[in-house]
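Student: here are the coordinates; sequence isn't available:
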């Protein structure tokens, strides 16, 4: 064989190796909390199925290519819905120590293809929900894959202020196209959003709940294969987790929420069990759709039958089990309520005697903001804004939580309130 032919063959083999390596390059890396202390889950996307998906981690920095970190083998699920392809790998990093920074990289041990090195810091545990260790998280809904999203940019710049993200549904708006791409979801748009948030999601846990724009042709398996939340349900549509003495419960407004449904049965047991062991702990519930909102958007109108059913299934439970705070999106506005039950004010922000509700559908999606508000009801605090932005939620101590709405274009606080841990 001539030298020239051998050179060509070597070039071809190198090209094939490069292509194969690029097809298992980790993309859209995301951390998420589990329902077990001392764990952190990490997921990542690849075009091809990796032969040996795994994560390296250590409590000090390392070079991923040297493979000197602790190795944990992961598993892989395939995107096999219509028009979608690729694979999500998932691994759970453990055991982890409380309030410790860890470094990690994900990849494929056999091929030697690794992500860059990232790091995260664990929460405070053991967690008894009797004492809050101060922390902050960032929350928003209805974001979408928007070029140079100012909300994402501001959060990245302030990332060291936050311990995790709560994205309350309508993730990427991958269903706005015409034809099959709208019906089944545009994976390119979906992945573009995931790449945009990677500087956030690879550093702090990115917790979610499904919105109506995350379900394609009546199927939310692509959402479930992307965002692997703790398993309150088999598919993770509803779940709970603890962080530094606060209990969070995520539910799905896009799944059956009738009083006899599996979801409401689970939620009733979850709230009852928590309150039995933690009668005075903080309890936060989140979902995509809000119970209370006053914009001119259809869901928020008083004659919307679906919202009335949502309220009928949830509000009495929230009141019975002292749910302190509810976060929703769906309506593209910002709105904060006073403590409210049956459309009447109970207590005050300093001493709530019912659940405080907020709407944070302000992530800046392609659909834009709502057109206006209805006449202001008695339970509205007066703070109603048609602005894009996000909320910073800070637990100051065991009795006080600060809520701030930050407008994203100017990074300015437009609403701020301290809310007490009411008991009723």
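Tutor: Arrived safely, thanks for sending. The model shown is predicted, which means the values in this text are computed figures rather than measured ones. Residues are numbered from 1 along each chain as shown.
Student: drop to CA atoms for contacts and neighbour counts, all remaining ones
Tutor: OK.
Student: give me the number of residues near the residue nearest to residue 152 when sequence neighbours are not counted?
Tutor: Sequence neighbours aside, residue 197 is the residue nearest to residue 152 in space, at 6.8 Å (criterion: Cα to Cα, 6 or more residues apart in numbering). Per other Cα atoms under 10 Å, the neighbour tally for residue 197 reads 20.
Student: I'd say residue 197 and residue 153 touch.
Tutor: No: contact criterion Cα atoms under 8 Å: residue 197 and residue 153 do not qualify, at 9.2 Å.
Student: what's near enough to touch the residue nearest to residue 215 when sequence neighbours are not counted?
Tutor: Distances taken as Cα to Cα, 6+ apart put residue 223 closest to residue 215, at 7.2 Å, once the chain neighbours are dropped. Neighbour list for residue 223: 210, 214, 215 [criterion: Cα atoms under 8 Å, 6 or more residues apart in numbering].
Student: For the stretch 201-350 of the chain, which segments count as strands?
Tutor: Secondary structure of the stretch 201-350 of the chain (DSSP state E, counting those that start in this stretch): strands at 206-208, 239-243, 246-250, 282-286, 325-328, 334-337, 340-341, 344-345.
Student: Can you add distance to residue 405 and mean neighbour count and give these back as a markdown table?
Tutor: Below are the strands of the stretch 201-350 of the chain laid out as a markdown table (distance: least, Cα to Cα, whole Å; neighbours: other Cα atoms under 10 Å):
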| stretch | distance to residue 405 | mean neighbour count |
| --- | --- | --- |
| strand 206-208 | 19 | 26 |
| strand 239-243 | 21 | 21 |
| strand 246-250 | 20 | 21 |
| strand 282-286 | 17 | 24 |
| strand 325-328 | 13 | 24 |
| strand 334-337 | 8 | 25 |
| strand 340-341 | 20 | 20 |
| strand 344-345 | 22 | 16 |
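Student: try this one side by side with the last:
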């Protein structure tokens, strides 16, 4: 029997909630102006997008902010919009002209007052400037869905969550002070499983014509569950197949042999509409397209989010079109064929590798995985289109999900493992981690494992912790959501050219083997400065889990 995991209450989250009111997550609050579902996103190094939802339109969505907790007299205004089949309004405000790597306190319209004696509910910290070589850590959680009541709970067939264990949302909340932001490249909320849950008799039956209300309920529940985290940490996202439509890519009732597809979806619940409205990623700042492909800098790393669902190659298609098992019936979102690839090439070419020596890319679908259950799971088309550019521009690390397990794979080039392993490879390192958790539970790896898979974990919910130690060493850890333990760790060494400011802490061991152990000596047998930094930082980060 697993732990029923719905422990977050949006009523407790919002400082302006009516006294004594009990708000059921996902449902309409007594105060329709109550701000709910907060989420942040970087808008360059001097900006932050602040988004929240209300059950009524806000005339002038406003963020009140400042560096001083007692003075929130600076303001920024945005827009309040909705769409067909949405029960709420998305209020987007972009706060600009901020200082890099600076903590700001903020409140929003209808929440608290500004420049008064109340302590504001939230704060955020802007991105680090390129060239800032301060070590830091990020969290990556892919394929993360609703927890409890109407999502992953004691009633699902998967038993990977045991009594007294925490789920991934709770784990991310517990360790929130240990990372700078959350990255979720696809499959967000799994609200499209409303019909599958009904067919499996997990939820009460809602008539198909009213299914849009069930989809909205699950969506609102999930965003309220995430809000205690995403009101304080930027939440960078990408599109997955479960953002496309309302039907979970097709549902069949085994008892009646009836099948439903995307044609049951309301107009506002097709073609990524919900995803397009709910988030505000930095496409404008990076020349990308909406929330589909974009990039941002944060200290030593240039991050890139790609769209593996549509707009791939020269045919405006994705891996499910035109002959895939599941039809997304979505896109294209670019204005011409190959726009995403052209943008990626241009974006990679612009990266100053002295200021941002690392490049980390993510897209929802994996190029490599020890999994054969579904021919659409491994995106060979994505690899053929994107990987040549990864090789050309020396991308360091590539994240993916879609398959609900963990594979730490080799650095790869066109299905061939890099002979250097993690010791200064010339190919990108590939991590598959779709184990964050949702209603369907986890997948099982196919054995024997692919030759390039160095570690497989397919029975534990978890998330990735990436620590950027300096310009030459980066560590990836798989964190078990249930108890915070580290189940897998490996460190990548790349012989990047470090900036002047980083030289004192980034001289690296040229004989580092790339094993899961941290480097200990340089070529001369003495402890290298880079190794000292790596060991100290790793110890400090590891203590967060104690």
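Tutor: Done, it's in. None of the values given here were measured: they were computed from a predicted structure.
Student: just checking, what residue in structure 2 corresponds to the residue nearest to residue 215 of structure 1?
Tutor: With TM-score structural alignment as the criterion, residue 223 of structure 1 lines up with residue 275 in structure 2.
Student: Distance check, its match against residue 486 of structure 2.
Tutor: According to Cα to Cα, to the nearest Å, residue 275 of structure 2 and residue 486 of structure 2 sit 32 Å apart.
Student: hang on, the earlier thing: most neighbours of all the contacts of residue 223 of structure 1, which one?
Tutor: Of those, with other Cα under 10 Å as the count, residue 210 tops at 28 neighbours.
Student: for it, what are its contacts?
Tutor: Applying Cα under 8 Å, 6+ apart to residue 210 of structure 1 gives the contacts 168, 169, 170, 171, 223, 237, 252, 253, 254, 287, 288.
Student: and if we set it to 6 Å?
Tutor: By Cα atoms under 6 Å, 6 or more residues apart in numbering, the contact list for residue 210 of structure 1 reads residue 169.
Student: Can you find the partner of it in structure 2?
Tutor: Under TM-score structural alignment, residue 210 of structure 1 pairs with residue 239 in structure 2.
Student: likewise residue 244 of structure 1?
Tutor: In structure 2, residue 244 of structure 1 lands on residue 299 (TM-score structural alignment).
Student: What about its match, how many residues nearby?
Tutor: 23.
Student: Confirm for me that it is in contact with residue 130.
Tutor: Yes: applying Cα atoms under 6 Å, one finds residue 299 of structure 2 in contact with residue 130, separated by 4.6 Å.
Student: Which position in structure 1 pairs with residue 358 of structure 2?
Tutor: Under TM-score structural alignment, residue 358 of structure 2 pairs with residue 282 in structure 1.
Student: Tell me how far the closest residue to its match other than its chain neighbours lies from residue 368 of structure 1.
Tutor: Excluding its sequence neighbours, the residue lying closest to residue 282 of structure 1 (Cα to Cα, 6+ apart) is residue 246, at 5.2 Å. According to Cα to Cα, residue 246 of structure 1 stands 33 Å off from residue 368 of structure 1.
Student: go on, residue 80 of structure 1?
Tutor: Residue 80 of structure 1 is 31 Å from residue 368 of structure 1, by Cα to Cα.
Student: Who has more neighbours out of these two?
Tutor: Taking other Cα under 10 Å, residue 80 of structure 1 and residue 368 do not tie; residue 368 has more neighbours (16 against 12).
Student: Now check structure 2 for the residue matching that one.
Tutor: So residue 368 of structure 1 corresponds to residue 441, using TM-score structural alignment.
Student: Surely its match is in a helix?
Tutor: No: read with DSSP: H, G, I helix; E, B strand; the rest coil, residue 441 of structure 2 is coil and lies in no helix.
Student: ok, longest helix in structure 2?
Tutor: Assignment by DSSP state H gives helix 211-230 as the longest helix of structure 2.
Student: mean distance, that helix to its aligned residues in structure 1?
Tutor: The superposed helix 211-230 of structure 2 is, by mean Cα distance after the TM-score superposition for structure 1, a mean 2.1 Å from where its aligned residues fall in structure 1.
Student: for that helix, packing partners?
Tutor: Packing contacts for helix 211-230 of structure 2, counted by 3 or more Cα pairs under 6 Å, 6 or more residues apart in numbering; DSSP states H and E, involve strand 36-42.
Student: In structure 1, what residue corresponds to residue 35 of structure 2?
Tutor: Using TM-score structural alignment, residue 35 of structure 2 lines up with residue 26 in structure 1.
Student: What's the local residue count around that match?
Tutor: Counted with other Cα under 10 Å, the neighbours of residue 26 of structure 1 add up to 25.
Student: now swap in residue 352 of structure 1 and tell me
Tutor: Neighbour tally, residue 352 of structure 1, other Cα under 10 Å: 23.
Student: Do I have it right that it meets residue 423?
Tutor: No: Residue 352 of structure 1 is beyond contact range of residue 423, at 7.2 Å (criterion: Cα under 6 Å).
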